[in-house]
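Chemist: With the sequence up front, the predicted model follows.
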Amino acid sequence: MSKKKSWYFLAAVVGALVVAMVSFAVPNPTSAVAGEENGYYGKKAKYVFYFIGDGMAMPQINSTEIFKGTLSSSDPMYKEKLSFTVFPHQGMQTTHSTSSFITDSAAAGTALASGHKTANDVLGVDPANKIKYKSMAEMAKEKGMKVGIVSSVSLDHATPAVFYAHEASRNNFYEIALSMSDSGFDYFAGGGLLAPTGKKKDRPDALEIAKQKGYKVVNNQNEIMNLSRNDGKVIAIQPGLANEEAMQYEIDRTHQLSLADFTKKGIELLDNPNGFFMMVEGGKVDWACHANDAATTIRDVMAFDNAIAEALKFYAKHPNETLIVVTGDHETGGMSVGFSGTKYETFYNKINKQTMSFEELDKKIKAYRGIVGENGANLQDWLPILAKDFGLTELTAYDQQRLADALAQSMLDAKKRTKDEKSYLLYGGYEPFSMTVTHILNQKAGIGWTTYAHTGVAIPVFAQGTGGEMFQGYYDNTDIAKKMMSIMGVKFQ
C-alpha cells in the first residue's frame, strides 16, 4: 500500500471511531421521544410538577406581563416577568387533535397526559374507544410515587380528568367522578364535581363512594388548611364554589382559598421519600378567554403564576431532584396584544379599573332585569356602575349605542333573544350587555379577540430542573408527555 493510501485508510478508521464514540456518548436528539428512555439518560426526577394553564398561550402570558408592569412602574414600556417565563429552558408545542387543527381540552389533555393523540371530546382513550391510554400520573402511582391533581375548575373537567379517567366523552361526568377514587391518587383539590349523583341525580353519591374507598373528603376551609399526612388520601373542595362547581375567578375571590393555597397544601401532603407527581391546572384562564374578558383572564394567569411560585419554593430546597414544566393545552379566544382602534398603542392600565368578572356583572344584570322587566331598561341607570367597576367614563356615541342595543337584548328572556350570525359575532352566546362592556373596555386598552372558542396556534413550554433541557425546541404536545415520562423513569405505553 502506498504512503498516500495508508494515510487515507488511517484517516477513515479514525473518523469512523470518532463517529462511533460520539454516537455512543451523545444521544441522538431525534430520539428524544423514542425508545424505552425516550432519549433522556440523566438523573431521574423525584419530584415532578406539571402546570397547565388551560387556554393559555403567549398572548395571555404577554398581556399579563404588560399588565403587571403597569402596576409596578410608571414606565409605559416596562414588563414584569412571570415566575415561569424566566425558566432556563423554553420550547413550543403543536396542539392539533386527530379530528381538528383546533383541539378541545379533552384531546389536548390526553396528549399532554399520555403522549397519545385522540379526537376532540374524547378522554384518555383512542377515537374508537377501544384502547385506554395510561397517563403519566397513573404510571407515577404504579411506581410508588404519590400523586396530586389540582384544578381551579371542577375536578371532573377535561384537563384534570385525563390524568385518571378513560371515557369516550368528556361529558360522562359521573363515570369520571367514580374514576377519581378508583385511581387511588393521594390528593385531589380545588373545584367540586359536576354530577356526583349522575345526570338524573339518581346514582350513589361519588363522594360517598370515595369515602368508602378510604378518602377523606373535606370542603371546610379550616379543615383543608389543617390537613396533614396522617389524613391519608384526600379530596379537598373549595367551600362556596362559583358557577359549574369551579373556584372563583381570581378577580372575584375574597376570603376563599387560592390555587396557590391548594398547591402549597398539596406539596405538604405529597412530600415523601418516594417522591411525587402533581398536576396543577389554571382552568379558569380558559373560561375567561371564552368570554373575551381580558382583566379576568389576566388576574387568573397571575393566580396561576402564584401557584407556580409555591413549586419554586420547593424546588429551591430540592434543586437536583425536581422538574417543573409549565405549558397550556391550547389558546382560547384568539387574544391579541393590539386592536385596530388603538393602532400601535396599548393602555393596559385601563383594565386595572375592572373590579369584577363578567359572571358577577351577569348577576347584576339578572337582578336589574327582575326589577325593570323586558322594556324598562335605561342605559343611564348603568353609567355609574360602568364608571365605578369598569372605569368606563369616556364613552363615545358609538359606545353608548352598542351598550344600549346589548342592554335591550339582555332584558329579554334568553329564548326570545336574536339568534342570528350577527348576534353570535357580537355576543358569542354570553350575556349581551356583559360582553359589550368587556369588549369596549378591552378595545380601549388595545386588546383584541377573534373567537369565543379555541384557536390552533402553537403553545409555549417552560421547564426548569432535572431534565429541563429536554423541552427546548419545537415539537408536538404528545412529546411533552413522553419527555416527562422519560425524566420520571417510567415507560411510555
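Modeler: Alright, I've got the coordinates. Residues are numbered from 1 along each chain as shown.
Chemist: make it CA atoms for all contacts and neighbour counts henceforth
Modeler: Fine.
Chemist: Which residues lie in contact with the residue nearest to Ala445 when sequence neighbours are not counted in this structure?
Modeler: Counting by Cα to Cα, 6 or more residues apart in numbering, Ala445 lies nearest to Phe347, which is 4.3 Å off, once chain neighbours are set aside. Contact analysis of Phe347 by Cα atoms under 8 Å, 6 or more residues apart in numbering lists Lys444, Ala445, Gly446.
Chemist: try it against this one:
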Amino acid sequence: MQKRVKWLSFSLVIVTLLVLIVSAFPKQEIVNAGVENGYYGKKPKYVFYFIGDGMGMPQITSTEIFKGTLSSNNPMNKESLSFTVFPNVGIQTTHSANTFITDSAAAGTALATGYKTNNNILGMDPTKQIKFRSMAEMAKEKGMKVGIVSSVSIDHATPAVFYAHEASRKNLYEIAISLGDSGFDYFAGGGLLSPTGPKKDKPNALEIAKQKGYKIVNTQEDVMALTKNDGKIIAFSTELAADSAMQYDIDRKDRVSLADYTKKGIELLDNPNGFFMMVEGGKIDWACHANDAATTVRDVMAFDNAIMEALAFYAKHPNETLIVVTGDHETGGMTVGFAGTQYETFYNKINKQTLSFEEFDKAIKNYRDTVGPNGANLEDWLPVLSERFGLTELSDYDKSRLKDSLAASMIDPKKRSKNEQAYLLYGGYEPFSVTTTHILNQKAGIGWTTYAHTGVAIPVYAQGIGGELFQGSYDNTDVAKKIMNIMGLKFQ
C-alpha cells in the first residue's frame, strides 16, 4: 500500500510537471502542432513574397471568370491567373490572437514574423511589449537587399509590418520614421499618409530618410530612370489617389503600374547576395470594402501582372528563386452567386464599368454641391449609369433603390445618419455609389455580405526552391516560418 501511494505521488508530480511545461509554450505553437515547416534543401538566392490584401478564393475565381469572359464569347470560359497554375498550393487560416476576423496589422504581423498578435497591433505581441523581427529585417541582416512595394501607402499595415513595430497601426508618423531607419534598399508604390505627424508639426519623415541616404523620386520619368548607382530608393508618384495610394487600375490610364514598380525593383535589387521583395496588391482590399467587383478584378489583374514580372525573372533563375503568393484575409464576403441570378453568372456585365467607385464618388460630390440637398433627380443620372456602368435595363425595384440612395447622397456626409439601417445599406460609403455597384454586381451574379473582412481560410501558391513546403493546410504564422526556414533565417 505504501509503495502504491509513493507511485501515485510520483505520477502526480510527473503529470504536474508535464502540464507546467506544456502551458509554458505559447498557444499558437500548440495549434500548429503537426505542420511541417522544416526545410533542409538548397536555399534560394531570390525570394518574392506577393500578398493580395483582401484576396481570397472569391476574388481569384471572379477574376479568372472575368478574364475568360473578356477573351472568349463562351460564357463558360475561365482563364487562369499566372499564379493559380503554380505546382504547390496550400491553405492558411487567418484569425488573429483576439478574433476570428483579423485586420491587416495582425494578419500582416503573422505573415511577416510568424507570430500572432491582436488586431491593430503592428509587429509586436498582444501585450505591446515584445517586438517581433520580420523576415525582411532578417534578410537585410543576412546581407540580402530588401524591397517593399505596395499599391497603397507604404506606411499602411501590410507593408509596415516588414519594417516597423508599433502598438497601433495608426502611429503613422512613427512608422514613417521606421521606414528610414530600416535601411531597406527599395520602397515603392504609394506615399506616406502622415509624413509630418498628425498635427503636421514634426520634421518631415521623407527629409529624415533623405539624410539617412535615401534618394526620393516622385515622378514617373525619375522612377523609370533609376539605376543601381542611385543607392537606397523611395519611389512614388506625385499623382497619387486618395489616402496617398496609387490609382485603382481601372482609373490608372498611363501612370506607373504595380508591375512597373516590381520590374524596376528587380532591376535595382539584383546583386550577388540575392534579394527579398514583398509586393502588396493593397487596393484589392479597398475595392472589396466598397463592394465594387469591377474595380476588384481589375486590381487582381494588376497584381497578377506584377507576379508575371517575377515569373519572367524566375525563368532566368529557376534554380535560385522562390515565389510565394497569398492573401492576408478575405474582404467583403464576396461570392460567385446571387439570389437574383440563381445558377447563372454574367461577368461580361461588369466589364462595362469604366471607373472605380472612388472616381464616381467625385462626380456625386460635384452634383451635390451643385443641386443642393433637395435638388436631386435620378433622371439626371440615367445616361451616366448607362455610359459608365452599362446599366441600361433597370427594374422598378432598381430605380427605387437608386432614387433612395441618391437622396441619401445629397445629405452632407458629416450630417448623415449613423444608424444600423444606414450602415447595413451603405457601409459608410457614398450611398448612390455603393448602390450602383451593388445593382451591377447582382446583375452579374456577384454577392457581398459585409463592408469589412471575413474569417475564411486563404489559398497559398508557391513555385521554385522549397515551394513543396507550402502544400497542405496550416496557419498564417506557418507561411512566415516556412519562408524563413527555406531562406535559412532563424525564427525567434
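Modeler: Good, I have the coordinates. Note that the coordinates shown come from a computational prediction; the quantities given were computed from them, not determined experimentally.
Chemist: overall similarity of the pair, as a TM-score.
Modeler: Put the two chains on top of each other and the TM-score (TM-score structural alignment, normalised by the length of the second structure) is 0.93; 461 aligned residues with a Cα RMSD of 1.0 Å.
Chemist: How many residues are close by Ile447 of the first structure?
Modeler: Using other Cα atoms under 10 Å, Ile447 of the first structure is surrounded by 27 other residues.
Chemist: ok, now Lys418 of the second structure?
Modeler: Around Lys418 of the second structure there are 11 residues (other Cα under 10 Å).
Chemist: now Glu421 of the first structure
Modeler: 9.
Chemist: Kindly report the same for the one 3 residues further on.
Modeler: By other Cα under 10 Å, 14 other residues sit near Tyr424 of the first structure.
Chemist: The one 10 residues further on now?
Modeler: For Ser434 of the first structure, the tally of surrounding residues (other Cα under 10 Å) stands at 25.
Chemist: and it, what helix or strand is that in?
Modeler: Using DSSP states H and E, the secondary-structure element containing Ser434 of the first structure is helix 432-445.
Chemist: Could you tell me where that helix falls in the second structure?
Modeler: Taking TM-score structural alignment as the measure, the second structure aligns residues 431-444 with helix 432-445 of the first structure.
Chemist: Relative to the whole chain's centre, how far out is that stretch?
Modeler: Computed by Cα atoms, centre = their mean, to the nearest Å, the chain-centroid distance of stretch 431-444 of the second structure equals 23 Å.
Chemist: with the first structure superposed, average distance for that stretch?
Modeler: By mean Cα distance after the TM-score superposition for the first structure, the fitted stretch 431-444 of the second structure averages 0.3 Å away from its aligned residues in the first structure.
Chemist: Tell me where the second structure has strands.
Modeler: Assigned by DSSP state E, the second structure shows strands spanning 46-52, 88-93, 145-150, 186-189, 214-217, 232-236, 275-281, 321-327, 330-331, 335-336, 446-447, 453-454, 458-464, 472-475.
Chemist: what's the most buried one of these?
Modeler: strand 330-331 (a mean of 30; mean count of other Cα atoms under 10 Å).
Chemist: so what does that strand touch, helix or strand wise?
Modeler: Judged by 3 or more Cα pairs under 8 Å, 6 or more residues apart in numbering; DSSP states H and E, strand 330-331 of the second structure is in contact with helix 283-289, strand 453-454.
Chemist: neighbouring contacts of it?
Modeler: Under Cα under 8 Å, 6+ apart, the answer for strand 330-331 of the second structure is 53-56, 285, 288-289, 450-456, 458.
Chemist: which of those residues sit farthest apart?
Modeler: Tyr451 and Ile458 (18.1 Å; Cα to Cα).
Chemist: for the stretch 251-400 of the second structure, what spans make up the helices?
Modeler: 258-269, 283-289, 293-316, 357-371, 382-389, 396-409 (DSSP state H, counting those that start in this stretch).
Chemist: Tell me the mean distance between the fifth one and the first structure once they are aligned.
Modeler: Just to be clear, that refers to helix 382-389 of the second structure. So helix 382-389 of the second structure averages 0.1 Å relative to the first structure (mean Cα distance after the TM-score superposition for the first structure).
Chemist: Next, the buried residues of that helix.
Modeler: Within helix 382-389 of the second structure, the residues scored as buried using 16 or more other Cα atoms under 10 Å are Leu385, Phe389.
Chemist: residues in the first structure aligned with stretch 161-172 of the second structure?
Modeler: Counting by TM-score structural alignment, stretch 161-172 of the second structure pairs with residues 162-173 of the first structure.
Chemist: Endpoint to endpoint, that stretch covers what distance?
Modeler: Criterion Cα to Cα, to the nearest Å; first-to-last residue distance in stretch 162-173 of the first structure is 12 Å.
Chemist: again with stretch 147-159 of the first structure
Modeler: 15 Å.
Chemist: for that stretch, the distance to its chain's centre please.
Modeler: Per Cα atoms, centre = their mean, the centroid offset for stretch 147-159 of the first structure relative to its chain is 10 Å.
Chemist: for stretch 325-343 of the first structure, same thing?
Modeler: On Cα atoms, centre = their mean, the centre of stretch 325-343 of the first structure falls 14 Å from that of its chain.
Chemist: cool, and stretch 416-430 of the first structure?
Modeler: 27 Å.
Chemist: can you list the residues that contact that stretch?
Modeler: So stretch 416-430 of the first structure is contacted by Ala291, Gln409, Ser410, Pro432, Met435, Thr436, Tyr452 (Cα under 8 Å, 6+ apart).
Chemist: which of the residues in it are buried?
Modeler: So for stretch 416-430 of the first structure, counting by 16+ other Cα under 10 Å, buried means Tyr427, Gly428, Tyr430.
Chemist: if we take the residues you listed, which one ends up nearest to Ile365 of the first structure?
Modeler: Closest to Ile365 of the first structure, out of all of those and judged by Cα to Cα, is Tyr430, at 12.2 Å.
Chemist: State the distance from the closest one to Arg417 of the first structure.
Modeler: In terms of Cα to Cα, Tyr430 of the first structure sits 11 Å off from Arg417 of the first structure.
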